[in-house]
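1. Would you be able to build a 3D model of this:
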Amino acid sequence: MEPSPAVQRAAEAVAEAVARAGGSHGPRMHPFERMAARPCVVEAVEGSVEVEGNYLGTTIIDMGASQVLIGRRLAEHLGLHQEENVTPEGWDIGEGLEEGQKEELTGVLEKARDAFAYSLAELGKCNRTEMEIDLQSSEPVYQRRRRLSPGDRDIAIAKCKEVLAASLIQESTSEYAAATVVAVHKYLTGEMLARRMWEDYRGLNRMTKSDRVMDQVLQEVPRALCYIDDVVIYSQMGEQHVADVAATLVTIEVAGLTCHPEKCHLGVKTVAYLGFQVGEGGLSVQQAKVEVVDRLKAPTDCSTLRAQLGFLSYYRRFIPNFSKTAKPLSQLLRKDEGWKWWKEQERAWTTLKEAVKTAPLLKLPNPDEPFLLYTDWSSSGMCTVLCQEEKGTERVVAYVSRSCSPAESNYSSYEGEGLAAVWAVELFRPYLQGRKFTLVTDHQPLLWLMTNQTLKDRNARWAMHLQEFEFDVKHRPGERLCSMWMA
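-> From the prediction side, this is the model:
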C-alpha cells in the first residue's frame, strides 16, 4: 500500500528531526503519548525526540509493517490535515442514550478534544483565577523524609522523573517540605491493587485557605456539580444530557482545565460517586466499598478501631440503629477505657460489617411527594427513618440514629419521644420545611405533647419548635418502629 502524501510528509519531517537530534542512542518514547493511526510503508522509529520549535515529544510508535502513529500536535504543527476526524476510543457511553444521541454525543467529544488530557504533557493550566496561597502562619511546614522500601523508592523516583519531564514540578530547596508516601492506588475499575507515590500535603493544607476554583468554573452550568475534582452532570437522559455535557466540556476547556478521558462515564443510568452508587433506582453502597468491608479484619487496638468505625459510620444512613449497635465499640474509644475485645464487641463489629454488605437500596427523595417520618426513643438511644411511598409501597430514604446523653437517658417516655421528634424533624428540615408530612409514632404520649395547651419548660419549647412545621401525627401501635424497619 502506498503511503498517503500526508504520511509521507510526516515521515520526512520526523526523519529530519531525528537527524538533527543526532546521536546513536535514538529518540526516547513518552509512555503516555496518544497517536492517530494512518497506514504507510515507511520504516517506523520507536520513541520520541525533542526538536527545535514550540512543541515537545514527537512520537512514532511501531505498530507493525503497515501502520505508523503520528502525534496530533506534530501533525497540527506541520499543517498535516487528516482526511477524517479520529474518534477517541474507549469512551464509556452508557445505555441511557439512544443510538442517535450516542452519535451526537460522540461528535461533541470529538469537538472538545482539548478538554481532555491523554498524557501528562497535555494537562491543562487553569486561567480562570490567580492562585494566592494565604498562610495562617509564617512558620514553614516541614516533614521529615519517611523511610521507603527499595521497591517503593524505585516507584517514587520513577514518578518524580516522569512529572519532572512533563514540567509539572521543579527542583526546590524551599524550607517547606512534604513527606513522600507510596500506598495502594485504586484502578479505574475500583480495584485497589497498584502502588503509587503520593505527597502528604495535609500539614500544608492546614496552613492555607481552601479555594473554590471548580465551583467558580461550573457556576454557569445549571446541572453540573463538583466535589474537589469529581464532576457529576445530573441531567435527564436524551437531548438535554448531550447539551449539558457539551456545555460542561466547553466551560472546562475555556477555563484551561482538562479531564481524564478514561474516568469519564457519560449517558449512564447509575454512577459511582463518593463511595456511593447513585442512579435512577436510588442510592446504594458502591460495590468496591462492600468488598473493602468484606476484607476488614477485627481491630486489635484503638487506632485501628477508630479508623474502621469512621469508615463504617460513613454508611450509617443505610443502617438502622447504627449508634445503638456500635455502642460497645464506641465505649472502647473513651478516655481511660482499657482495651477489652470480648464477645459483645465482636458481635457489634460483625453486625455492622454485615449491615454494610447487605445495605438496602435507598430511595432518592422526591420533593413533589409527601414524606413519612418515623421516630423512636429508648433510654440508650433514638432513631428516625425518613420514607416516601412509591407505587403503594413505603421506601426508605434514610436511617439516622444517635445515642442518648446521660441526662437524656433519664427522660420519661413522653419526654423522650418528644425529644426524638424534635431531633428528627430538625435533622430532616431541608426535606420537611414548607411541605406537609406525616409524623408516625408508636407512643400515645407524643400525641398528648402535640395537643396539650399547658406545657412548661422544655416540653413547651419543643412544642413551639414543632409549630414551624406542618404535619399530621399518626399513631401506629405495635413493636418499636425502628426495630420494625430493621427487620
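2. From now on I want contacts and neighbour counts done on CA atoms only, so please keep to that.
-> Noted.
3. Residue 477 belongs to a helix?
-> No: when DSSP: H, G, I helix; E, B strand; the rest coil is applied, residue 477 is found to be coil, with no helix at that position.
4. I'd guessed it sits against residue 440; true?
-> No: counting by CA atoms under 8 Å, no contact exists between residue 477 and residue 440, whose distance comes to 9.9 Å.
5. quick one, what contacts residue 293?
-> With CA atoms under 8 Å, 6 or more residues apart in numbering as the criterion, the residues that contact residue 293 are 353, 356, 357.
6. Name the helix or strand for the residue lying closest to residue 402 once chain neighbours are set aside, please.
-> With CA to CA, 6 or more residues apart in numbering as the measure, residue 323 is the residue that lies nearest to residue 402, at 5.0 Å, once sequence neighbours are left out. Element membership of residue 323 [criterion: DSSP states H and E] is helix 322-331.
7. After that helix, which helix or strand is next?
-> Reading on from helix 322-331 to the C-terminus, the next helix or strand found by DSSP H and E is helix 343-357.
8. Please compute how far stretch 343-354 lies from its chain's middle.
-> The gap between the average C-alpha position of stretch 343-354 and the chain average comes to 28 Å, counting by CA atoms, centre = their mean, to the nearest Å.
9. Name the residues that touch that stretch?
-> Counting by CA under 8 Å, 6+ apart, stretch 343-354 makes contact with 293, 294, 298, 312, 319, 322, 325, 326, 328, 329, all of which sit outside it.
10. now do stretch 381-389
-> Looking at stretch 381-389 with CA under 8 Å, 6+ apart, the contacting residues turn out to be 320-321, 323-324, 363, 365, 369-377, 394-404, 409, 420, 424, 482.
11. among these, which ones are buried?
-> 320-321, 323-324, 363, 365, 370-377, 395-404, 409, 420, 424, 482 (16 or more other CA atoms under 10 Å).
12. Counting by contacts, list what the helix or strand containing residue 303 packs against.
-> Using DSSP H and E, residue 303 sits within helix 302-313. Judged by 3 or more CA pairs under 8 Å, 6 or more residues apart in numbering; DSSP states H and E, the packing partners of helix 302-313 are helix 343-357.
13. what about the helix it packs on, distance to the chain center?
-> Centroid separation for helix 343-357 versus its chain: 26 Å, with CA atoms, centre = their mean.
14. tell me which residues in it are buried?
-> Applying a neighbour-count criterion of 16+ other CA under 10 Å, the buried positions in helix 343-357 are 345, 348, 349, 352, 353, 355, 356, 357.
15. Following up with a second sequence; could you model it the same way so I can compare the two?
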Amino acid sequence: AKHCQCSPSGVDKIGCTGDVEHTIQTGEANPVFCQPYRVSKFERDLINEKVGEMLRDGIIQPSQSPWSSPVVLVRKKSGDHRFCVDYRRLNAVTKRDVYPLPRMDDVFDCLAGAKIFSSLDLASGYWQVSVADSDRYKTAFVTPDGLFEFKRLPFGLANAPATFQRLMDRVLGRLKWKMCLVYLDDILVFGKTFGEHQERLQQVLVALEKANLTLNLRKCVFGTSRVKHLGHVISGEGICPDPEKVSALTDFPVNNVKSLRAFLGLASFYRKFIADFAAIAHPLHALLKKNARWDWGETQEKAKGTLVKRLCHTPVLAHFDDKLEVEIQTDASYLGLGAVLMQPAENGPRPVAFISRRLTDAEGRYHSNELECLALVWALKKFRCYVYGRPFQVKTDNSAVKWLFSKKELVGKFSRWVLELQEYDFHVGHIKGAENPVADALSRNPAVPLTVTGTSMTEHLSCVLKSNNYSMAEVAYLQQIDSQIRPLFTNLSTNPDSEFVLFKGVLFKRNSIDRGRKFLLVVPSTMRREILSRNHDDPTSGHFGIEKTLSRLSDRFWWPRMAKHVRNFVLSCVHCQCFKHVSRPHAGLLEPIPPPSHPFHTIGVDHLGPLKETDGGNVHVVVAIDYLTKWVEAEAVPTTATIHLARFIKNQVINRHGVPIRIISDQGSAFTSAEMDEEVRLWGVKHVLASAEHPQTNGLIERMNRSLTSALAAYLNPTHNNWDNLLPDAIAAINTAKQSTTEYSPFQLVYGRTPNHAGDNAFDWPNECPETREEFLRRVSAMRRAVRLKITCKQKKYKCYTDKRRRSVAPFKPGDTVLVRRNIKKIGLSKKFLPKFVGPFQIVRQVCPTTYLVEDLPAKRIRKRWRRFNAHVCQLKLFRLRVEEEIDDEVSENEAEDVDDSETGSSTIISGHARKTQVVPSPVLTLPPP
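-> Next comes the predicted model:
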C-alpha cells in the first residue's frame, strides 16, 4: 500500500527521525536529583509495567546518571493512569529554547475557500525524536526499583515543544500554510476540491515518509468536509468551538479563586466567538482583583451561566479571505470596548472575529466620545495583521471618530491617537446603533441566542444583520434553515387545513384577528432582532411600551413566543428605563371626560416647552389631540403667542379635519387672550378652560406631551437643537401605534385601514379582497362605536383604580440593581430631554420600610469617589439589563415596574421588583453625592 511506512503496526515500529535531536542546555548547573516518591504496591506494579514496556520498545535504557527526577502517576478520566516524570527541577536550570509555536489565529487564517480536510496525528510524536547522546543522562528518572534515562524525547521537558515544532517546520516547511497547517503533532491538510486535496495529502505523506515519521491511523481523519482540529470544528463554512470541549464548561465547579481562574482560562480560549465576552465576564474578573473579597452570588452565577450558554450557541466564524473587502465595527460603553471584523458573503456580511476588553479605572472616567476613539485605536491594533497595508472600512455609531480626523488642532491623547491611526488606510462610515451588533452587545447587550447553520445571517454573542431590507429569497432561505420554523413546512405539506400558507416560497400565517394584514410574515430567528429594533428603537416607532410594540408587530409579523420576546426586549431597553416616567396613581377622584360621538368633536390643545432653541428658531411645540381617535397634530413654534396658536388650530386642525365642537386647554396666556377669544367666537367653538394647577382636567393632552417628549428624546443630537426636524417622525410613530384604550391606532380610526410602515414594501404581501363602499362605511362605523364603548369601559376601570389609595410595593433585596430618580438640570440643555433616572446602583440594605442604602456598582467604585447614600423607595426603580439569552426567557410579572402604554392619561402599572441580578454597565449619568 502507498505510504505504508507512515502507519506502524505497533509501538516498536514507530518512526525515529534523524532530522532533529533534542538537546538540554544546563550550562554549569549542578545535577539535580530526587529520591523516588513513596507509592502503594498497586502503583509500584503499574510503574514497573510501564518501565518494562518502554525498555522493550527502546524508548528508555538503564542509567548511572547523577541526575534524577521522580515519577508520578496521573489518573485519566477513563480510570487508567498516565506515566509522567516530574522534570520541574531540571527545567528550572535549563536554558530556554525560544523557537516559536504557531499562533492559533495564524493557523486558522489560511483556510479561506477550503472545503475538504484531513487531520493527521503522529503516533507518540515525541517518541519519534531522539535525545542527543550527550544529554540523555539528564533525563534520568528514579523509581522504587531503579534509575533509567530516555533515549527518545519525553513529555515534560521545558524545550520539548520547541524541538518538536522545529522538526515539523523542517519536514513540512515548503508545504506549511499553503496546503497544510502544523501545530506540534497535529497536522491539518486542506483543499478546495477533492482532487486538489488528494494531491496535497500525498505530498504531505511523502514528506513525513522521508523524515521517517509515522501516523496513528486511529486518530487520523481523511477527506472530510468537517473536522476537529485544535479544539475547534472546521468546515468550508467557517470555524466554531468543539462542542466536546465546550461541554467541559457546563458543569465546571467554581468555588474559589483557583477554580475561577481555571474556568475563565478555558472560556477565554473561545472568547473571539463571543461579541461581549469582557462585559459578560466582568463580575467574574472582579473577584480576581487584588484584595477582592470572595463573594459568589447571583450576579456571578448569572455571568458564568451566560458565558456557558453563549459558548453553546456560538456563530460559525468565517475564514479570513485576503481577497475580500474588510469591515471593522467598533463600539464602547462604560463597561468595555468591543469590535468585530467582518467580510462580505453571499447572504450579507459575516464575522471573522470578535474582540472585547474591560476598561481600566482611568478609562472609566473618559467621556463617551473619548471611549469611541479609544475603541477604534485599540481595535486596529488587535486587527493589524488583517488590515495593515490594505484599504478597509470602519463603521461606528458615534460621530466622535469623524470629529477626530476633522479637528485641526489636537492635544494630549487625541494627537497621539491620530498619529497611531495615520499608518492605516481606512474610511470611516456611520452605522445606526440598532444595526451595530457590537453596540448592542456592549452598551445594550443584545438579545436573541441563535443556532448557526451554514452561511446563514446570524447575530453577535451572534452575527451581524444586514442593515438593508431582506429580499424574499433571503427570507425563504432563512425560514427553511430555522429550527423553529422548519417543522411548519413539514406540517404544511401534510395538513391542507393548516393556518400557514406558502406564497412565492415564503411562509405566511393567516391572521385570525380582524386587524392588520390578512397574512402575517413568519419571521425566522435571525431576523427577529432587527425586526424588534425597527419596531421599538426606530424614530418612526417611538420607543413605545410592550402593548404598542407588540401591536405594531402583530399586525404584520408572527413567530413563536413573539409576545414574550417583545416583552423582554422592551423591558430591557436602557433608554426607556432611564428616560421614561414611572406613572403612579394620584390622590383625588377622577372625573373622566365622556368620549365624543365622532372624530374631531372634542380636541385638547396645549404647549410643550420651552425646549432648546433650534436652528429654525423654534422653542415650543403646539400639540392637539382628538378625544375619540387619539389622532395627534403638532407644530414647532418660536413662542407661545396667540398668533402661532391660532394659525396652528386653523391650518392643522380645522382645515384638515373640520371645525371641532369643543376645545379643551389650560389657562395659559395664549388661550385666555382677547385675540384667542375672538378666534374661538368666529369658529363657533366652545372653549373649555382647565382648572389652574390641575393638568388632570386635560389629562389626555398632558399624557400625550410625555409620550411625544420620550419619542423625541431618543433621537436628539448632542446639542438638542434638531427636535423640530424629528417632530414629524415622532407624530407619525404616535399616530400609527395602537392605543391601549381603543385597541386601534389613530390612523386606523381616521382612515379605516392599516398603515403601511417603513420596510413593508420589501415583502411581497398576498393581495386582499377589496371592500365595497357600503362595507367600508359599515366596518368603520362599527369600529368607532366599539371604540366609544372601550373608552367608556376603560375610563370606568381607570377611575376605580385611580381612586384607590396608593399600593405598597414589594421590598427590594440586598444586591438588587436599581435606578434612582433625580431632577436633572444642565445649563444649555432642555430638562425634558434629559434622563429621569440615573444609575444603576446596588441595594446594600433596607434602612427603614421606605428607605434603602444604595451604593455604586463594583465596576464604578473608584477610590475617594465611592458613593453610598440613602434613597426613598419612591425614587427607586429596578434596573433590567438586556442580556442576549433573556430575550427568549419569559419575564415574570415582578420583573417590570411601570410599562407606559396608555394614552388616556393612565399607565399599566405592574408592581414588584425583579430578583434576577444582571451584569450591569456603569452609571448612565454622574450623580452628585447626596
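16. Could I get the TM-score for this pair?
-> Once the chains are overlaid, their TM-score stands at 0.71 when taken by TM-score structural alignment, normalised by the length of the first structure; 371 aligned residues with a CA RMSD of 2.3 Å.
17. for the second structure, longest strand please?
-> strand 837-848 (DSSP state E).
18. Just tell me the aligned range of that strand in the first structure.
-> Using TM-score structural alignment, none of the residues of the first structure align to strand 837-848 of the second structure.
19. swap in stretch 735-749 of the second structure?
-> Using TM-score structural alignment, stretch 735-749 of the second structure pairs with nothing in the first structure.
20. Quick one: list the elements packing against the lengthiest helix in the second structure.
-> Using DSSP state H, we find that the single longest helix of the second structure is helix 773-802. With contacts defined as 3+ CA pairs under 8 Å, 6+ apart, the packing partners of helix 773-802 of the second structure are helix 746-751.
21. in the helix it packs on, what's buried?
-> So for helix 746-751 of the second structure, counting by 16+ other CA under 10 Å, buried means 746, 747, 748, 749, 750.
22. helices and strands around it, which ones?
-> Based on contacts counted as 3+ CA pairs under 8 Å, 6+ apart, the elements that helix 746-751 of the second structure packs against are helix 773-802.
23. just checking, what residue in the first structure corresponds to residue 682 of the second structure?
-> Taking TM-score structural alignment as the alignment basis, one finds that residue 682 of the second structure is matched in the first structure by no residue at all.
24. related to what we said a few turns ago, ok, of the buried residues of helix 343-357 of the first structure, which one's closest to residue 254 of the first structure?
-> Proximity of the buried residues of helix 343-357 of the first structure to residue 254 of the first structure, judged by CA to CA, is greatest for residue 356, which lies at 41.9 Å.
25. For the aligned partner of that closest one in the second structure, which non-adjacent residue is spatially closest?
-> Structural correspondence for residue 356 of the first structure with respect to the second structure (TM-score structural alignment): residue 311. Counting by CA to CA, 6+ apart, the nearest residue to residue 311 of the second structure once its immediate chain neighbours are dropped is residue 246, at 6.8 Å.
26. which element is the one you found on?
-> With secondary structure defined by DSSP H and E, residue 246 of the second structure is part of helix 243-250.
27. By how much does that helix deviate from the first structure on average?
-> Here the mean offset of helix 243-250 of the second structure against the first structure after fitting is 1.7 Å, by mean CA distance after the TM-score superposition for the first structure.
28. Over in the first structure, find the residue span that helix aligns onto.
-> The counterpart of helix 243-250 of the second structure in the first structure, counting by TM-score structural alignment, spans residues 287-294.
29. what's the answer for stretch 290-302 of the second structure, then?
-> Under TM-score structural alignment, the match for stretch 290-302 of the second structure in the first structure covers residues 335-347.
30. Kindly check the end-to-end length of the matching stretch for me.
-> Across stretch 335-347 of the first structure, the terminal residues are separated by 22 Å (CA to CA, to the nearest Å).
31. quick one: that stretch to chain centroid distance?
-> The offset between the C-alpha centroid of stretch 335-347 of the first structure and the centroid of the whole chain comes to 33 Å, using CA atoms, centre = their mean.
32. on that earlier part again, I'd say the match of residue 356 of the first structure and residue 272 touch.
-> No: under the criterion of CA under 8 Å, residue 311 of the second structure is not in contact with residue 272, lying 10.4 Å apart.
33. still on that earlier bit, give the buried residues for the match of helix 243-250 of the second structure.
-> Neighbour-count burial for stretch 287-294 of the first structure, with 16+ other CA under 10 Å as criterion, is recorded at 288, 289, 290, 293.
34. Over to stretch 333-348 of the second structure?
-> 333-343, 347-348.
35. Residue 682 of the second structure: which of those is nearest?
-> Where these are concerned, and distances follow CA to CA, residue 682 of the second structure has its nearest neighbour in residue 333, at 57.0 Å.
36. what residue of the second structure matches up with residue 120 of the first structure?
-> The pairwise alignment with the second structure assigns residue 120 of the first structure to residue 11, based on TM-score structural alignment.
37. ok, now which ones touch its match?
-> When contacts are counted by CA under 8 Å, 6+ apart, residue 11 of the second structure is found next to residue 57.
38. and what of the one 4 residues further on?
-> For residue 15 of the second structure, the contacting residues are 8, 128, 212, 213, 214, by CA under 8 Å, 6+ apart.
39. Verify the stated contact: the first one with residue 212.
-> Read it as residue 8 of the second structure. No: the pair residue 8 of the second structure / residue 212 is not scored as a contact, 10.9 Å apart, by CA under 8 Å.
40. a helix runs through residue 52 of the second structure, doesn't it?
-> Yes: per three-state DSSP, residue 52 of the second structure lies within a helix segment.
41. ranges for the helices of the stretch 351-487 of the first structure?
-> 413-427, 429-432, 444-451, 457-466, 481-486 (DSSP state H, counting those that start in this stretch).
42. so where is the third one in the second structure?
-> Think helix 444-451 of the first structure. Applying TM-score structural alignment, one finds that helix 444-451 of the first structure aligns to the residue range 399-406 of the second structure.
43. residues of the matching stretch that come out buried?
-> For stretch 399-406 of the second structure, a neighbour-count test (16+ other CA under 10 Å) marks 400, 401, 404 as buried.
44. what do you get for stretch 180-200 of the first structure?
-> 180, 181, 182, 195, 197, 198.
45. export these to TSV and tack on distance to residue 276 of the first structure?
-> As requested, these are exported to TSV (distance: CA to CA, whole Å):
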residue	distance to residue 276 of the first structure
180	29
181	27
182	26
195	24
197	26
198	24
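46. Taking these, tell me the two that lie furthest apart.
-> With CA to CA as the measure, no two of those lie farther apart than 180 and 195, at 12.8 Å.
47. which residues do these two both contact?
-> With contacts taken as CA under 8 Å, 6+ apart, not a single residue reaches both residue 180 of the first structure and residue 195.
48. before we move on, back to that, of the contacts of stretch 343-354 of the first structure, buried ones?
-> Neighbour counting with 16+ other CA under 10 Å marks 293, 312, 319, 322, 325, 326, 328, 329 as buried within the contacts of stretch 343-354 of the first structure.
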